[in-house]
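**Student:** predicted model follows, preceded by the sequence.
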Amino acid sequence: MMWLLLQINTQLADSTATVAAATTAPAQISLWSLLDKGGFIMYPLYLLLVGAIFVFFERLIAIRKASKIEDNFMSMIRDNIMTGNLSAARTLAKNTNNPVARIIDKGIQRIGKPIDAIEKSMENVGKLEMYKMERNLSILSLIAGIAPMFGFLGTIVGMIQLFYGIASTGNFTLNDIAGGIYVKMITSGTGLIIGLLAYIGHNVLTAQIDKTANKMEVASSDFIDVLQEPTR
């Protein structure tokens, strides 16, 4: 009899543990299913994410292309100018497709005029080249600002819908409220992540532009120094 009672108790304990394990096991959900619960506000956030990725890589490729210049470019320009071969110097500058070469080309065109006029012309070209490199960077800055706002707007709309449903149906169990809140917070989290990525991308591109601008300034300074040296 005692053996039978012990066996029954063991079976009950095993079944209770199984039920408890099944009850406490967290439900698995995929990332896409989770994002899909964010509602219609997720679609503008997706567009912002695609826009940020496109602008970042498009500008990154353009800026890296603009920053590439041969190490001996300025040496060749200097040698041609010092020997009086201005046509060869200008041909080299025109055939080199980068901001530094275009600035030097403008300086070569102004040779014979006062140094101040040459520097002013080169500075104007430098400003135009900087504008070209900074083009569309404002889009990343805009996305970094409005993406979190879109996410917060989605959360507010979702909370309004949640509490309206509670008021209409009278169902206000803890599970209903907690489940509704975590779903509505998805848009806020997504918006913050997109805004952070856009902000980081904007700063990375700005750093690349600063490096290229430094190369332009160094080349301009070297060119002016060449003009002030006596010719051979």
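**Tutor:** Okay, I see it.
**Student:** contacts and neighbour counts: CA atoms only from here.
**Tutor:** Noted.
**Student:** next one: the residue nearest the centre of the chain from residue 166, what distance?
**Tutor:** Nearest residue to the geometric centre of the chain (C-alpha atoms, centre = their mean): residue 201, 2.4 Å. Separation of residue 201 from residue 166 (C-alpha to C-alpha, to the nearest Å) stands at 42 Å.
**Student:** one more structure, for comparison:
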Amino acid sequence: MFSIIQAAGWPIYPLILCSIVALALIIERLSTLRPSRVAPPSLTDEVVTVTRNTLPAADVVNKLAQTSVLGQVLASGLRAVIAEPRITEQALRQAFESAGRAAVHRLERYLNTLGSIAAVAPLLGLFGTVVGMIEIFGSQAPTGGTNPALLAHGISVALYNTALGLIVAVPSLMFYRYFRGRIDEFAIEMEQSAERLVPHLMRFAVRTPPQHAVAP
């Protein structure tokens, strides 16, 4: 491996850095975007069961928020109803939407960096190819002779950097697309859970009786 790095020359070092960062981001996102940490399948049913007859206490809501990302979204709706007993359905939906947007934003953490690496890695490989071509042309002596060592090094720089740029870019792009699809799925699941919980929680809202106009 060290001999390959030496043969590829100094343009390969930015690509190595990109590969290390991309690998760290992929491992971190694989660990974070697990269903058990984002949207447990039975969590919504459990919330509906717990709130069937009454609203839970504050400590129960706090524990719900600590379970997962979906738990944070559902807890925001519960807190809105507890804090404002006369809450309207529109206000409750807004509370869920705000929490959902914040949750999706957290799930998209580091994705822009991973996508940037997928886009930049081929360009860095192309840059290494250009550097190698410059060395290849530089190996041509003015008298018409060729320096074999410099020619071989230029070819190595051109080929190794191109190959490593593609090796870094392709998996990074694949995982970027995969994570983006997973986040879209989680966003739909959270939206459906919130839609299910809105009419359920509105049962606990205090209805303001309509005021009839008094005839003069």
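**Tutor:** That came through, no problem. Here the structure is a predicted model, which is why all the values come from computation and not from measurement.
**Student:** not counting sequence-adjacent ones, nearest residue to the equivalent of the residue nearest to the centre of the first structure over in the second structure?
**Tutor:** In the second structure, the residue paired with residue 201 of the first structure according to TM-score structural alignment is residue 175. Nearest residue to residue 175 of the second structure in three dimensions, chain neighbours excluded: residue 26, at 7.0 Å (C-alpha to C-alpha, 6 or more residues apart in numbering).
**Student:** what does residue 19 of the second structure give?
**Tutor:** residue 168 (5.7 Å).
**Student:** my guess is the one you found meets residue 118, correct?
**Tutor:** Yes - in this structure, residue 168 of the second structure is within contact of residue 118 by C-alpha atoms under 8 Å, at 7.1 Å.
**Student:** returning to what we had before: quick check: which element contains the match of residue 201 of the first structure?
**Tutor:** Per DSSP states H and E: residue 175 of the second structure is located in helix 148-201.
**Student:** residue 143 of the second structure too?
**Tutor:** Using DSSP H and E, residue 143 of the second structure falls outside every helix and strand.
**Student:** what segments of the second structure are helices?
**Tutor:** Remark: helices assigned in the second structure by DSSP state H are 2-8, 12-32, 35-38, 43-50, 58-67, 69-83, 89-107, 111-138, 148-201.
**Student:** which non-adjacent residue is nearest residue 129 of the first structure?
**Tutor:** residue 99 (5.9 Å).
**Student:** now do the same contact list for the one you found.
**Tutor:** By C-alpha atoms under 8 Å, 6 or more residues apart in numbering, the contact set of residue 99 of the first structure is 66-67, 126, 129, 216.
**Student:** any idea what it aligns with in the second structure?
**Tutor:** Using TM-score structural alignment, the partner of residue 99 of the first structure in the second structure is residue 69.
**Student:** roughly how far apart are that match and residue 142 of the second structure?
**Tutor:** Residue 69 of the second structure sits 67 Å away from residue 142 of the second structure, going by C-alpha to C-alpha.
**Student:** now do residue 199 of the second structure
**Tutor:** Distance, residue 199 of the second structure to residue 142 of the second structure, using C-alpha to C-alpha: 84 Å.
**Student:** more neighbours, those two?
**Tutor:** Looking at residue 199 of the second structure and residue 142 with other C-alpha atoms under 10 Å, you find the greater number of neighbours at residue 199, namely 12 against 8.
**Student:** out of the contacts of residue 99 of the first structure, which ones does the second structure keep as well?
**Tutor:** With the contact criterion set to both residues aligned by TM-score structural alignment, their matches' C-alpha atoms under 8 Å, the contacts of residue 99 of the first structure that also touch in the second structure are 66-67, 129.
**Student:** was I right about residue 7 of the second structure contacting residue 151?
**Tutor:** No - Residue 7 of the second structure lies out of contact with residue 151 (C-alpha under 8 Å); the separation is 11.8 Å.
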